[in-house]
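J.: My questions are about this predicted structure, shown below with the sequence.
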Amino acid sequence: MVLDIWKQIKQKQIQPIYLVYGTESFLINETKQLLIGNILDDEELDFNLSVYDLEETALEEALEDAETLPFIGEKRLVILQNPVFLTSEKSKKAEHNVSKLEAYIKEPAPYTVLVFLAPYEKLDERKKVTKELKRNAVVAEAKRLTEPELKKWIKERAVQNSVEFSEGAIELMLTLAGTNLSMLTSEVDKLALYAGKGSRIEADVVDKLVSRSLEQNIFNLVEKVVHRKIGDALIIYHDLLKQNEEPLKILSIIAGQFRLIYQVKELTRKGYGQQQAAGILKVHPFRVKLAAGQARYFSEQELAEIMGMLADGDYQMKTGGLKKELIIEMILFKLNHA
């Protein structure tokens, strides 16, 4: 896991070769910045930092740079982005002499830190170069964080900002801001700035200040429907209209949330756990957890009828039978009695 190597980097325990792969772009970029900040001083950046896109540049050019002595300072940092040759895909532009890299891996330059940033879910484990890298490099996977890891992330980010979050505040933060690390980081930093150093941030502050995405507003709307609070649901809906959100898009996201609720309920009935369901549905386990909580308030038949109602609303919007804004209001009233 990529978080495991951050402590080593911060302690200046720098290794000659790193391979960071995975689909969590925020973690990949944070690792990149962490390496830059802990290997090179500001005055060394222009001379000893090189960043190559291997979809555009041949591997040999980057390796020649890696084998060049640093101009000033003790270390040269060479970052290789998009090493597509580590996957089963073929490079569309640049040609790569992989055998030269295999030789370098066995005997890396002592004055260079070579970093591969591979934004891919999987690497081709059958390839010799992949095996050599995994055997000789520090390898970290930048994958989507689990709910406990996200909570730990929020706590650690809060500590960096000299504040503390209550457990309730952390739970609400995840519910409101979602699981996107970039958004979570931005919101934690914002709340810390608001509260001031040494403060303890409670759930009421999170509720007051955290920005809601359209998807999160729709989740809240559905949550109101779940508890048959039609008035509150309409307030959220009218607020979205005031923000110039397109009714068809709103309806699409409402349908997506109910579809998830239906799917989670069905998978739970079949005995699947939250992690298994998340893997099947290709969503974060935290979303499955929230959907499972909402699913308890509906029978499978009710959810099937709701999906049909939403499909009819989509058809009416696209055929121009009724005013779009009115269609959703009618659906919300019907959902209130579903």
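T.: On my side now, so go ahead.
J.: can we go C-alpha only for contacts and neighbour counts from here?
T.: OK.
J.: Enumerate the positions of the longest helix anywhere in the chain that are buried.
T.: The helix that spans the most residues within the chain, counting by DSSP state H, is helix 247-269. Taking 16 or more other C-alpha atoms under 10 Å as the basis for neighbour counts, the residues of helix 247-269 that come out buried are 247-248, 250-265, 267-268.
J.: Stretch 311-321 too?
T.: Buried residues in stretch 311-321, counting neighbours by 16+ other C-alpha under 10 Å, are found at Gly313, Asp314, Met317.
J.: hey, where'd the strands end up in the stretch 51-200 of the chain?
T.: Listed in chain order, the strands of the stretch 51-200 of the chain (DSSP state E, counting those that start in this stretch) span 76-81, 112-118, 138-141, 164-165, 200-201.
J.: about what we covered before: quick check, nearest of the buried residues of stretch 311-321 to Gln8?
T.: Using C-alpha to C-alpha, Asp314 is the member of the buried residues of stretch 311-321 that sits closest to Gln8, with 52.6 Å.
J.: alright, now check it against this:
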Amino acid sequence: MAYQRKQPTVHAYQKVQKEMKDGKLKQVLFFYGRETYLSNWATEALISKYISPVSKELDVSQFDGTLVNVRDLINTCETLPLFSEKKLVIVKDFVPLSGIKRKGFTEEDEKKLIEYIKDLPKTTMLVFMADTADKRRKLYKGVAEAGAAYEFSPLEEKQLVAFIQKRLKSAERIAKPAAITQFISYTGYYDKESDYDLYCLENDIKKALFFSQTPELTLADFTGTASANMDTNVFAMIDALSKGDKQQGFLLLHNILQSGENTYKILALICSQFELMFCVKEMQTEGLTLSAMVNTLGVHEFRIKKAVQFAQRYSVDHLRKMLKRAYEVDKNIKSGELEQGLALELLVAES
């Protein structure tokens, strides 16, 4: 079977940027996804494009989506702009679009809103925002049909590197590509279930810029002020074990346990990392390329690269053995046969 290299993704912020430039943005928009940094950027871009600074307070209306009622929302949308090109109505954290039931928002309200947005006044732009989207909901389908929905997902690696480089450049500083890549790995931006986003990243860059005394930032400058997430610490522990350094492995395990993280979550993450390495190792044996692994596993390329790096230090049989042992430890903890901390220590000792 032939695999094609994955084409670069056109991110939602790029789509909004282009459609706004071409005058093709719809009147009803739904911004959702993990990267609220970018969805907030998009709303600010709309304000800059369509709203006059002299009447911003009157021509931009913002609502709390956990509280707003449909009647007030419609009345505001019917208001004409004063000096601006558009009346901009922004509804933040509109949980009904995430599939969450909300007190005070009935099925009748949902039907009424769906019907209303079909014929929104030409002078109004209505923007809904939420963390997630429930595409099965009639409301989502109605919004998508009347306007457009944009998912603000994590940036691709090249886009993320460019994000970092842009902020370094604005501060008249530089960093080697290798240091930036290792910094990204350290933050756990692409790790499964990670809550580390661009707001966190920008804050860590600012801290590194403040504490560094040289024109060129090193990896130590970045990691010296940033906090590694649990995924990164688990990978570091596995890295130490793969090198035969059990003392470092135990130290990292104790640090993870002392962080207050739930033991089941820690073990689930360890199992997840070994599962990924096992799959990658088998695929390497079969001769699959990196792009084929990404397509088959549905895992971000950045995580695959890390798994490949660590999997090289293990045989397929050893990874199978460790994965089986991790499942046994999980069973022993849940059945109460072993104390949680001791069970994890035994798993590290046998790695």
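T.: Great, that's in hand. In this text the structure is predicted, and so the values were computed from the model without any measurement.
J.: Just the TM-score for the two chains, thanks.
T.: Comparing the chains after superposition, counting by TM-score structural alignment, normalised by the length of the first structure, produces a TM-score of 0.76; 326 aligned residues with a C-alpha RMSD of 4.1 Å.
J.: Quick check: the longest helix of the first structure compared with the second structure, mean distance?
T.: Between helix 247-269 of the first structure and the corresponding residues of the second structure, superposition yields a mean separation of 2.8 Å, by mean C-alpha distance after the TM-score superposition for the first structure.
J.: Next, the angle helix 247-269 makes with the helix or strand just after that helix.
T.: Tracing the chain past helix 247-269 of the first structure, the next element assigned as helix or strand by DSSP states H and E is helix 274-281. Orientation of helix 274-281 of the first structure against helix 247-269 (axes from the mean of the first three to the mean of the last three C-alpha atoms, to 10 degrees) gives an angle of 130 degrees.
J.: List the buried residues for helix 274-281 of the first structure?
T.: For helix 274-281 of the first structure, the buried set under the neighbour-count rule, 16+ other C-alpha under 10 Å, comprises Gln274, Gln275, Ala277, Ala278.
J.: one step back: now flag whichever of the buried residues of stretch 311-321 of the first structure is closest to Glu305 of the first structure.
T.: The shortest approach to Glu305 of the first structure among those belongs to Gly313, at 12.4 Å (C-alpha to C-alpha).
J.: burial count for the nearest residue in space to that closest one that is not next to it in sequence?
T.: Once its chain neighbours are removed from consideration, Gly313 of the first structure has its nearest residue in Ile327; the separation is 6.4 Å (C-alpha to C-alpha, 6 or more residues apart in numbering). When counting by other C-alpha atoms under 10 Å, one arrives at 20 neighbours for Ile327 of the first structure.
J.: Ile327 of the first structure pairs with which position in the second structure?
T.: In the second structure, the residue matched to Ile327 of the first structure (TM-score structural alignment) is Ala343.
J.: is it true that Gly168 of the first structure touches Asp204?
T.: No - contact between Gly168 of the first structure and Asp204 fails when scored by C-alpha atoms under 8 Å: they sit 9.2 Å apart.
J.: re earlier: export the buried residues of stretch 311-321 of the first structure to TSV and tack on distance to Ala177 of the first structure and secondary structure?
T.: Listed next are these as TSV, based on distance: C-alpha to C-alpha, whole Å; DSSP: H, G, I helix; E, B strand; the rest coil:
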residue	distance to Ala177 of the first structure	secondary structure
Gly313	28	helix
Asp314	27	helix
Met317	30	helix
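J.: will you turn these into TSV that also has distance to Asp53 of the first structure?
T.: Supplementary listing: these in TSV, determined by distance: C-alpha to C-alpha, whole Å:
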residue	distance to Asp53 of the first structure
Gly313	46
Asp314	43
Met317	45
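J.: For the counterpart of Thr218 of the second structure in the first structure, which non-adjacent residue is spatially closest?
T.: Thr218 of the second structure maps onto Glu202 in the first structure, with residues paired by TM-score structural alignment. Spatial nearest neighbour of Glu202 of the first structure, chain neighbours left out: Ala169 (5.1 Å); criterion: C-alpha to C-alpha, 6+ apart.
J.: That neighbour: what's it in contact with?
T.: For Ala169 of the first structure, the contact set (C-alpha atoms under 8 Å, 6 or more residues apart in numbering) comprises Ile201, Glu202, Ala203, Asp204, Val205, Val206.
J.: what's the spacing between it and Thr179 of the first structure?
T.: Applying C-alpha to C-alpha, to the nearest Å, the value for Ala169 of the first structure to Thr179 of the first structure is 15 Å.
J.: hang on, the earlier thing: now that we have the contacts of Ala169 of the first structure, can you turn them into JSON lines and tack on neighbour count and secondary structure?
T.: As requested, those are exported to JSON lines (neighbours: other C-alpha atoms under 10 Å; DSSP: H, G, I helix; E, B strand; the rest coil):
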{"residue": "Ile201", "neighbour count": "23", "secondary structure": "strand"}
{"residue": "Glu202", "neighbour count": "16", "secondary structure": "coil"}
{"residue": "Ala203", "neighbour count": "16", "secondary structure": "helix"}
{"residue": "Asp204", "neighbour count": "11", "secondary structure": "helix"}
{"residue": "Val205", "neighbour count": "14", "secondary structure": "helix"}
{"residue": "Val206", "neighbour count": "22", "secondary structure": "helix"}
